[in-house]
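Enquirer: When you get a sec, could you give me coordinates for this:
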Amino acid sequence: MTGPDGIDHIEEFHGLPVLTLPRDETPAPETLPEPDAVAWRLDCGWDQEWPFARLWRRFTDVVDTERVRALVIGPWWCGEYSELRPVLELIVADAARFPALRALFLADVVGEECEVSWLRINDITPAIEAFPLLEEFGVRGCGDTYRDGDLRLRPVKHDRLRVLRFESGGLPGAVVRAVGASELPALEHLELWLGVDEYGGNATVADLAPLLDGGRLPRLRHLGLQNSEIQDEIAGAVASAPVVAGLRSLDLSMGVLSDAGAEALLAGQPLTHLKELDLNHHFVSKPWIERIEHALGPHGVRLGLGSAMDYSGGTDEDEWRYVAVSE
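Expert: Next comes the predicted model:
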């Protein structure tokens, strides 16, 4: 299912197919798949009879939580929208019941259910700290559209986390700085959708510096700095960033990358060691796309380029450039 904002429901998570738990008193536990065979998705679906607390009790009653490997939280509100905080409190309180949990995704919500800018996520730090064996964590939501519902993170120390993903139309700079200040020695995949200032995405290139210097993330192999209105500046910083030497894939897609960013990438350190470079959803002219193809294609780099986005209609072209996900 694809929402109007281009965000999809998760169909596979942590290598497992996603299964939404039925919102009823059946099926009986014996008719459900093995607890470790799927990623369990909980979705209230605006159903007034199934508030999240009831759905959570049903889940923990009919599924052997000690064998659950992956958990996905879909729409958690019933009727009127509410923030995620009570859901996080339930999950954290029951953390000991999930000794096998290795992957957690918060807010698998598409635009038809709620705009990403309205998703009030709160402080996600306790959800990460409650599961010391967690290997994959993802969250979808924005920054300070609602002050009481800010997406927040404190610096954490986590020895097992390999994948960390923030899908946002406005990722607060404070969250980016917290990631940079965290101790994540096992992290291999980092994905940050930075978004736009209007929806809380106020991160700067300076905020990214600890992530780009390569020292704090020794095992990082994929870096995504995506969906940004300062994509050219990011490309310029990445062009000389020490972290790039250890990467297998680099993703600067979904933003407003222009010829200036493309030129910065090609003028910087060699990118020929990469297996993949994704620049999809860009505003780069055809001549510069051809230069990228000529520079990297012969070295076997898989290029995600696509066609340039259309920003026609204004006298100042910059005003018509847009990121893939914002509101």
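
Enquirer: Please make it C-alpha for all contacts and neighbour counts, starting now.
Expert: Noted.

Enquirer: residues in contact with residue 16?
Expert: For residue 16, the contact set (CA atoms under 8 Å, 6 or more residues apart in numbering) comprises 37, 38, 39, 70.

Enquirer: could you dump those to TSV with neighbour count, distance to residue 192 and secondary structure?
Expert: Below are the contacts of residue 16 laid out as TSV (neighbours: other CA atoms under 10 Å; distance: CA to CA, whole Å; DSSP: H, G, I helix; E, B strand; the rest coil):
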residue	neighbour count	distance to residue 192	secondary structure
37	16	29	coil
38	21	26	coil
39	27	23	strand
70	29	21	strand
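
Enquirer: Could you also give me the structure for this next sequence, so I can compare it with the first?
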Amino acid sequence: MTDIDHPESFHGLPVHTLPGPDRAPGTPLPEAGSVAWRLESAWQGDLTFGPLWQHFVDTVDTTRVRALLIGPWWQEEYESFAPVVDLLVGHADRFPSLRALFLADVVSEECEVSWLEMCDVTPVVEAFGQLEELTVRGCGEQISDRPSLGLRPVRHKSLKSLRFESGGLPSELVRAIGASELPALERLDLWLGVTEYGGDTGVEDLAPLLSGAAFPALRHLGLRNSEIQDEIAAAVASAPVVAQLETLSLSMGTLGDEGAEALLSGQPLTHLTSLDLHHHYMSDPLVDRLRDLLGPDRVNVEIDEVEYWDPEEDIDRYVAVGE
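Expert: Now for the predicted structure:
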């Protein structure tokens, strides 16, 4: 995995990993609302997630907790995230101040993103009506007979930031987002991934997001990490939603000259403050044309060095985060 790390801060708060019940006697804990609490059971001996969760709600004043991250929740074998969802939903009334949730704060050394056994996260969205920020990391591929990552259309009046980080985001989930009522949504980031890991989203599935009608408050849109990045760029080039955006990201995917040409010949992008195109396959002339058109005094264009590929050597383009 690249582009994936444990955040040092979340929702503007420093991340603090809760020690287990056997922490050194007398070791003080931070004030409940001063940090983003991170729970992980995988590296705490025989402590499974259920007892760790109970330790958390017994030890920390959960009525003041503002941000929560769920790290590795399994022991020796990878397990479904569904029991964690059940615990969150079952204790939702104990978290009246919770504004931010990060489900599956896991890096590659702990588990590859596409091996994370996620589940339907709709109950979490519905249970926390004051939630403002939700990040979900994991893949849409069904690893076993358990359900894979999912979301049903929801109505949520408070959610401002929604982010799905995945090596393969299922089209049903993308369509559910487009069918949701999220009047406060300002930031939407989707890592679409590849078909090998369940990422079957097509441009047609993005139509409600690109129309501009779905989320009137949207100011940032990220359609990233896709193996059809050129097609997405072409759709974005004429999408009504672009006019309302301040920042746009088409990074981490297989963007090449075809997509770059579409952006150059499409609607103006000079109103943006930032255009992120890092991890790309554009040629130097196209990169130069983008820089000349948009920056540096107008738009902050993030373009790193081109990724190497050569179809004659049977070397294909690849996304930044797959497995």
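
Enquirer: TM-score for these two?
Expert: The pair, once superposed, lands on a TM-score of 0.97 when counted by TM-score structural alignment, normalised by the length of structure 2; 322 aligned residues with a CA RMSD of 1.4 Å.

Enquirer: thinking again about what came up before, CSV for the contacts of residue 16 of structure 1, including distance to residue 53 of structure 1?
Expert: CSV is the format used below for those (distance: CA to CA, whole Å):
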residue, distance to residue 53 of structure 1
37, 24
38, 22
39, 19
70, 19
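
Enquirer: which of the residues you listed lies closest to residue 113 of structure 1?
Expert: Proximity of the contacts of residue 16 of structure 1 to residue 113 of structure 1 (CA to CA) peaks at residue 39, which lies at 20.7 Å.

Enquirer: got a list of what that closest one touches?
Expert: For residue 39 of structure 1, the contact set (CA under 8 Å, 6+ apart) comprises 12, 13, 14, 16, 17, 18, 19, 68, 69, 70, 71, 72.

Enquirer: overlap between the residues you listed and structure 2?
Expert: Retained in structure 2: 12, 13, 14, 16, 17, 18, 19, 68, 69, 70, 71, 72, out of those (criterion both residues aligned by TM-score structural alignment, their matches' CA atoms under 8 Å).

Enquirer: Identify the residue nearest the second one in space, chain neighbours excluded?
Expert: In space, residue 13 of structure 1 comes closest to residue 39 once its chain neighbours are excluded; the distance is 6.3 Å by CA to CA, 6 or more residues apart in numbering.

Enquirer: which residue lines up with that neighbour in structure 2?
Expert: In structure 2, the residue paired with residue 39 of structure 1 is residue 36, using TM-score structural alignment.

Enquirer: what's the answer for residue 50 of structure 1, then?
Expert: Alignment note: residue 50 of structure 1 maps to residue 47 in structure 2; criterion TM-score structural alignment.

Enquirer: Its match reaches residue 53, doesn't it?
Expert: No: using CA atoms under 8 Å, residue 47 of structure 2 makes no contact with residue 53, being 10.1 Å away.

Enquirer: For the stretch 51-200 of structure 1, just list every one of the helices.
Expert: Applying DSSP state H, counting those that start in this stretch to the stretch 51-200 of structure 1 gives helices spanning 52-62, 85-93, 125-129, 173-181.

Enquirer: Packed most tightly, which of the ones you listed would that be?
Expert: Of all the helices of the stretch 51-200 of structure 1, helix 173-181 has the most neighbours on average by mean count of other CA atoms under 10 Å, namely a mean of 20.

Enquirer: That helix aligns to what range in structure 2?
Expert: Mapping helix 173-181 of structure 1 onto structure 2 (TM-score structural alignment) gives residues 171-179.

Enquirer: Please work out which residues outside that stretch touch it.
Expert: Contacts of stretch 171-179 of structure 2 (CA under 8 Å, 6+ apart): 150-154, 199-202, 205-206, 208-209, 214.

Enquirer: try 10 Å
Expert: Stretch 171-179 of structure 2 is contacted by residues 120, 140, 149-155, 162, 164, 188, 190, 192, 198-211, 213-215 when judged by CA atoms under 10 Å, 6 or more residues apart in numbering.

Enquirer: can you pull out the strands in the stretch 201-327 of structure 1?
Expert: Taking DSSP state E, counting those that start in this stretch, the strands of the stretch 201-327 of structure 1 run over residues 222-228, 249-251, 276-278, 302-304.

Enquirer: Could I get those in CSV, plus columns for mean neighbour count and distance to residue 107 of structure 1?
Expert: As requested, these are exported to CSV (neighbours: other CA atoms under 10 Å; distance: least, CA to CA, whole Å):
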stretch, mean neighbour count, distance to residue 107 of structure 1
strand 222-228, 26, 18
strand 249-251, 21, 22
strand 276-278, 20, 25
strand 302-304, 16, 27
